[in-house]
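Chemist: I'll drop the sequence and a predicted model, then ask my questions.
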Amino acid sequence: MNSRIITALPAALAVAALAACTFGTPTVPADELADTAEGALEEEVGQRPEIDCGGEDIEVVEGEDVTCVLTDPASGTEYDTVITFTSVDGTDFEIDVQVADTAN
């Protein structure tokens, strides 16, 4: 699998999924961030991978990276995947998704 950088637009994000805190940094559940990244990759390559970002809520901070594991649905091969918050505006955010060139 080639390294790809994918941008998920705010419209593609489930803003309601963002569990914004009244005070402090907003967070998003790891499985919902993974789902957003899966959707972005599916649009790009035509096949939906499985991405695991752990079980903890993730702080939504511009410029921050989240390391996840992508599983190729065709082969079951795992790849490190980095999701970066490229823009954060309140409860709206954009991400880039980069999949490693080599399997784990």
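Modeler: Thanks, I have it. Numbering: from 1, shown residues only.

Chemist: contacts, neighbours, all on C-alpha from now
Modeler: OK.

Chemist: residues in contact with Ile83?
Modeler: When contacts are counted by CA atoms under 8 Å, 6 or more residues apart in numbering, Ile83 touches 37, 65-68, 95-98.

Chemist: Mind listing what's buried along stretch 28-46?
Modeler: Judged by neighbour count using 16 or more other CA atoms under 10 Å, the buried positions of stretch 28-46 are 28-41.

Chemist: what about Ala103, distance to Asp89?
Modeler: With distances defined as CA to CA, to the nearest Å, the gap from Ala103 to Asp89 amounts to 34 Å.

Chemist: Okay, one more to line up with it:
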Amino acid sequence: MLVSVLSAGALAGCTVSASSNLTVPGSDISDSAAGALEEQIGIRPEMDCGDDQVDLVDGTVVDCVLTDPSTGSTFDAPVTISGVDGSEYRVSVEVADTPRE
């Protein structure tokens, strides 16, 4: 499953790293990815993309874990950032076909 959504990052939630890239907390990526999936499937899954700051750079992949709210099963769900324009960006989520062990 591949899902994309335009997610506007709030500048207040962004920081500038030493490399001059804007960054957002992993929790912002989790929220964006969960929202994208909710729009596609009608159910908001729990997403965990960690607590680290994430560079807002086209092509950045964040290793996330999706928890299915109806079964509790967890799935690998890498999120790719694209279309970065300042603090605005899109996320694409690819959810694994089989649960994690």
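Modeler: That came through, no problem. All of these numbers come straight from a predicted model, not from anything done at the bench.

Chemist: what does Gly35 of structure 2 align to in structure 1?
Modeler: Residue pairing (TM-score structural alignment): Gly35 of structure 2 is matched to Gly39 of structure 1.

Chemist: OK, contacts around that match?
Modeler: Residues in contact with Gly39 of structure 1 (CA under 8 Å, 6+ apart) are Arg48.

Chemist: Now check Ile81 of structure 2 against structure 1: what is it aligned to?
Modeler: When the structures are aligned by TM-score structural alignment, the residue of structure 1 matched to Ile81 of structure 2 is Phe85.

Chemist: Let's verify the most centrally placed residue in structure 1: helix, strand, or coil?
Modeler: Ranked by distance to the mean C-alpha position of structure 1 (CA atoms, centre = their mean), the top residue is Ala37 at 3.7 Å. For Ala37 of structure 1, the secondary structure call by DSSP: H, G, I helix; E, B strand; the rest coil comes out as helix.

Chemist: For it, give its distance to Gly55 of structure 1.
Modeler: As judged by CA to CA, Ala37 of structure 1 and Gly55 of structure 1 stand 16 Å apart.
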